[in-house]
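Undergrad: okay, sequence plus prediction incoming.
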Amino acid sequence: MSPQKLTNDDAAARSATATLRQTKGPARLYVGTYTGSGSEGIYTLQIDRLSGALAVPEVAAKTANPTWLIVSPDKRRLYAVSGGDAAAAAYAVDRVSGRLTPASEAYLGDGKPPCHLAIDATAQLLIASHYHHGTVTTIPIQAGGNWPASHGGTLGSPTRVIEHSRLGHPTGPHPTRQDAPHVHSATISPDNRYAYICDLGLDRIYAYALDSEHATLSPAPSFYTATRPGAGPRHATFSRDGRLLLVVGELDSTLTTYTYNSETAALTLVDTQSLLPANFSGENTAAEVRIHPNGRWVYASNRGHDSIATFALDDTRGQLRLLGHTPSGGRSPRHFAICPCGGWLVTANQESNTLCAFAIDQTTGLPSSTPTSTVTVPKPVCVVFSE
């Protein structure tokens, strides 16, 4: 594939990325894992913005199966899925050492931890998605508590549990993965009005209106959008201008764009593209979707093909154009993250126990064909930048 012609905007983006790399020093990452196979919990490490070198990971907090992590808007707190009866755990972030200090947990008592967490823009509401139960739990984030009031961030008792299985909707066509509702994620709109819940089992994207002050959700005027049968919506992200919602279909390995109506929460289908090469015939499940900081490139991960698919996004029309595939550097890239500087993409390869850093070409948007750096982390399934 020949590089695209370099425009003034491209040149400006490359210059901005180079400046961020040079002036901000290393960036910190946190890694969530499955424990029981050598992992001790949440790990932390830094990436050199100039070279892409990953430092040796260190244990930031010992905990069971912290499979999803999210950093608060003010970067002072980290929330993690917690094993056992707890829905989520809150940690204070030491921004120098990267160490995490436990602060509070929100308990459900149902024995099944969630698979995903989302935090609203006001940092008053945490949303937990439960794959096994097909439920959504709302948890208040409180000021004060075990931390100074200026930090806040402790978790209160859940305010509501929404059970999709009681809504009476049919399940999807996949015989094993869509035998019941399976809530996989919550994505909050940039205007902080709605939470979009991907239910893999029902092939639906539900829209709930946010009440941050009372830490709860209620059905939006346009309550749900049906995906195509068997898509299995998993994760989603909004375009940088907030006009588009991009949803990855785990079961049919697709990426779909919808326009977002901020008044009714209605989603209108624009485009759907396969995440796989035309000649691929093996088993695959899609996992994560992320947008580059410049808003022009979209990335999604394939488990089976073990790659990162890169697309150009026409944010005016919402159309996607496949640019290429990059091997993920390991097996089963369940998650990946993009450095805020836009220069690096880091994959979490669950089955090969590796994190890999790739340089992003600032002209084409494509990650480099081979990783710049690789480090070992047991069963990594989530990686986030803490800035």
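TA: Good, I have the coordinates. Numbering: from 1, shown residues only.

Undergrad: hey, let's count contacts and neighbours off CA atoms from now on
TA: Noted.

Undergrad: show me where the chain has helices.
TA: 8-23 (DSSP state H).

Undergrad: need the contact list for the residue positioned nearest the centre of it.
TA: Central residue of the chain (Cα atoms, centre = their mean): E288, 6.2 Å from the mean position. E288 sits next to R234, H235, A236, V248, A300, S301, R334, H335, F336 when contact means Cα atoms under 8 Å, 6 or more residues apart in numbering.

Undergrad: name the member of those with the most neighbours.
TA: Each of the contacts of E288 was scored for neighbours by other Cα atoms under 10 Å, and S301 scores highest at 32 neighbours.

Undergrad: need the longest strand for the chain.
TA: With secondary structure taken from DSSP state E, the chain has its longest strand at strand 216-226.

Undergrad: by contact count, what packs against it?
TA: Where contact means 3 or more Cα pairs under 8 Å, 6 or more residues apart in numbering; DSSP states H and E, strand 216-226 is packed against strand 135-142, strand 204-211.

Undergrad: chain center to the last one: distance?
TA: If I follow you right, that is strand 204-211. Here strand 204-211 is found 17 Å from its chain centre; the criterion is Cα atoms, centre = their mean, to the nearest Å.

Undergrad: now the angle from that strand to strand 216-226?
TA: 150 degrees (axes from the mean of the first three to the mean of the last three Cα atoms, to 10 degrees).

Undergrad: picking that back up, quick check: buried residues in the longest strand of the chain?
TA: Buried residues in strand 216-226, defined by neighbour count with 16 or more other Cα atoms under 10 Å: T216, L217, A220, F223, Y224, T225.

Undergrad: follow-up on the earlier one: out of the contacts of E288, the closest to A11 would be?
TA: Nearest to A11 among these: A300, at 24.7 Å, using Cα to Cα.

Undergrad: from G242, how far off is the closest one?
TA: Counting by Cα to Cα, to the nearest Å, the gap from A300 to G242 is 19 Å.

Undergrad: then this one, side by side with the first:
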Amino acid sequence: MADAPAERHVVWVGSYTADLGGTGVGVSRLVLERSAGTIIDGTLFRCNSPAFVAAARAGGPGYAVEERTGLLRTLMVGSAGELECVDARFVGRQPCHVAIDPAGRFLVVSDWHAGGVTFVHLDEGGVPRMGGVVRFPGGGHGSRAHAALVLDDAMIVTTDPGLDRLRVWSVNDAGAVAARGDVDLPTGCRPRHLTQDAQGRVHVLTEQSSEVLTLEPSRRHGLAVIASSPVRANPSPADSPSSITSTIVAGETILHAAVRGSNVLVSLRSNAQGALTIIGETPTGGDEPRDHCLVGDRLFVANRRTNTVGVFDLKQGIPKHAFSIPAGTPASVAAFIP
């Protein structure tokens, strides 16, 4: 399959399969006509319940972690346009997230089962290197790992909702990984997902307390919490925030948080001090928004229980539903404009 032109989107969807009660087939790679939302091309790879997918660039591989088997699969588009697995390796008992180093040198895999964090070093083609897997155990009894964010070589941050903690890592020029310490967060907040804004601040979405904790990174002092903001003005007891992204709209930092339970996308504006103000809520158009991603002025939401990926255009930073893509039990979505 030739690379799609700029007016198209490439979308990777990971779907739960029958082994975990889902109706999906595994991983789908779709090429969408941007204006009409038409699926121009689609390829599938059958695997067992990929809880998370990640992809960074056109022509490069996609990555999927299977929640039940513990496999990390590296997927490429073959000569006939099919998706093929070029590498599969065990990375944990219950992997649930993959983060890609922007420079393409390594992946960070979070393992929910016992909080382990695995670094996977890549070759120039984006394929895991032989002997390039470095595993670190969880942070202690009750530890979980849910997501990772690569700020730069000197700071990689992973969330531990089991211990209400962030773990901080670094990777040197030779690829050696080191644990740099922990950042304790308020008890019971359960940090789930995180993003970085254009000012370099880190925003951590909490699953239990329904907040966004804003942290300032410092090479000397690590990370420090500078603000705490509620996700919703009128939260529901059923709310369970799941994912967060950051973008710039008219020179201002705008965050979008997906909230399960109420099934909304909340738009928040960041001020100079890092505190957030809610500027709007938009229904996700489905049930249980488990994951979402943002590319350009378009946002994609995996509505797990209603078998759709909702596609939204941003209007002054507020999502507006454009169309939906059918997808069996979508767990994760990754997209880019090639």
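TA: Right, received. Where do you want to start? No experiment lies behind these values; they were computed from the predicted model shown.

Undergrad: just send the buried residues of strand 216-226 of the first structure back as TSV, with distance to A60 of the first structure too.
TA: Below are the buried residues of strand 216-226 of the first structure laid out as TSV (distance: Cα to Cα, whole Å):
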residue	distance to A60 of the first structure
T216	31
L217	32
A220	39
F223	40
Y224	39
T225	39
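
Undergrad: hmm, back to that, counterpart of the residue nearest to the centre of the first structure in the second structure?
TA: Aligned by TM-score structural alignment, E288 of the first structure pairs with S243 of the second structure.

Undergrad: isn't Y16 of the second structure right up against V25?
TA: Yes - under the criterion of Cα atoms under 8 Å, Y16 of the second structure makes contact with V25 at 7.4 Å.

Undergrad: more neighbours, the two?
TA: Y16 (27 against 22).

Undergrad: for the nearest residue to that one once chain neighbours are set aside, give its distance to D173 of the second structure.
TA: The shortest distance from Y16 of the second structure to any non-neighbouring residue, by Cα to Cα, 6 or more residues apart in numbering, is to S49 (4.1 Å). As defined by Cα to Cα, S49 of the second structure lies at a distance of 35 Å from D173 of the second structure.

Undergrad: more neighbours, those two?
TA: Neighbour tally, S49 of the second structure and D173, criterion other Cα under 10 Å: the higher count belongs to S49, 29 against 7.

Undergrad: alignment lookup: the more buried one to the first structure.
TA: Structural alignment (TM-score structural alignment) places S49 of the second structure against N65 in the first structure.

Undergrad: test my guess that its match contacts T33.
TA: Yes - counting by Cα under 8 Å, N65 of the first structure touches T33, with 5.9 Å between them.

Undergrad: what touches both of the two?
TA: Counting by Cα under 8 Å, 6+ apart, the common neighbours of N65 of the first structure and T33 are G41.

Undergrad: next, count neighbours for the alignment partner in the second structure of A337 of the first structure.
TA: By TM-score structural alignment, A337 of the first structure lines up with C293 in the second structure. Neighbourhood size, C293 of the second structure [other Cα under 10 Å]: 21.

Undergrad: ok, for C293 of the second structure, nearest residue in space, not its chain neighbours?
TA: With sequence-adjacent residues excluded and distances taken as Cα to Cα, 6+ apart, C293 of the second structure is closest to F300, at 5.4 Å.

Undergrad: same thing with L255 of the first structure?
TA: V248 (4.6 Å).

Undergrad: quick one, what contacts the alignment partner in the second structure of that neighbour?
TA: Mapped onto the second structure by TM-score structural alignment, V248 of the first structure lines up with L205. Counting by Cα under 8 Å, 6+ apart, L205 of the second structure touches P191, R192, H193, L194, E211, V212, L213, P241, S242, S243, I244, A257.

Undergrad: list the contacts of the third one.
TA: Listed by Cα under 8 Å, 6+ apart, the contact partners of H193 of the second structure are H146, A147, A148, T159, V204, L205, T206, S242, S243, I244.

Undergrad: of those, buried ones?
TA: Here, 16+ other Cα under 10 Å leaves H146, A147, A148, T159, V204, L205, T206, S242, S243, I244 buried among the contacts of H193 of the second structure.

Undergrad: with distance to P137 of the second structure as extra columns, can I get the residues you listed in TSV?
TA: Converted to TSV, those look like this (distance: Cα to Cα, whole Å):
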residue	distance to P137 of the second structure
H146	14
A147	15
A148	15
T159	14
V204	22
L205	23
T206	22
S242	24
S243	24
I244	26
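
Undergrad: inside strands: which ones of those?
TA: Under the assignment DSSP E, these contribute A148, T159, V204, L205, T206, S242, S243, I244 to strands.

Undergrad: the fifth one and G188 touch, don't they?
TA: Right, T206 of the second structure. No - if you go by Cα under 8 Å, T206 of the second structure and G188 don't touch, sitting 9.2 Å apart.

Undergrad: so what corresponds to T277 of the second structure in the first structure?
TA: Matched by TM-score structural alignment, T277 of the second structure corresponds to R321 in the first structure.

Undergrad: likewise I226 of the second structure?
TA: Matched across to the first structure, I226 of the second structure falls on V270, judged by TM-score structural alignment.

Undergrad: and that match, how many neighbours?
TA: Residues lying near V270 of the first structure (other Cα under 10 Å) number 16.

Undergrad: that one contacts T256, correct?
TA: Yes - using Cα under 8 Å, V270 of the first structure is in contact with T256, at 7.5 Å.

Undergrad: joint contacts of those two?
TA: The contact sets of V270 of the first structure and T256 do not overlap (Cα under 8 Å, 6+ apart).

Undergrad: neighbours around the residue lying closest to Y299 of the first structure once chain neighbours are set aside, how many?
TA: Distances taken as Cα to Cα, 6+ apart put T310 closest to Y299 of the first structure, at 4.7 Å, once the chain neighbours are dropped. Burial of T310 of the first structure is recorded as 26 neighbouring residues (other Cα under 10 Å).

Undergrad: if I pick T310 of the first structure, what's in contact with it?
TA: Taking Cα under 8 Å, 6+ apart as the criterion, T310 of the first structure is in contact with W297, V298, Y299, A300, L322, L323, G324, H325, T326, G365, L366.

Undergrad: now the equivalent of the second one over in the second structure: how far from L75 of the second structure?
TA: Per TM-score structural alignment, the equivalent position to V298 of the first structure in the second structure is L255. For L255 of the second structure, the distance to L75 of the second structure under the criterion Cα to Cα works out to 30 Å.

Undergrad: repeat that for C293 of the second structure.
TA: C293 of the second structure is 19 Å from L75 of the second structure, by Cα to Cα.

Undergrad: ok so, going back, now for Y16 and V25 of the second structure: what residues contact both?
TA: Common contacts of Y16 of the second structure and V25 (Cα under 8 Å, 6+ apart): N48, G328.
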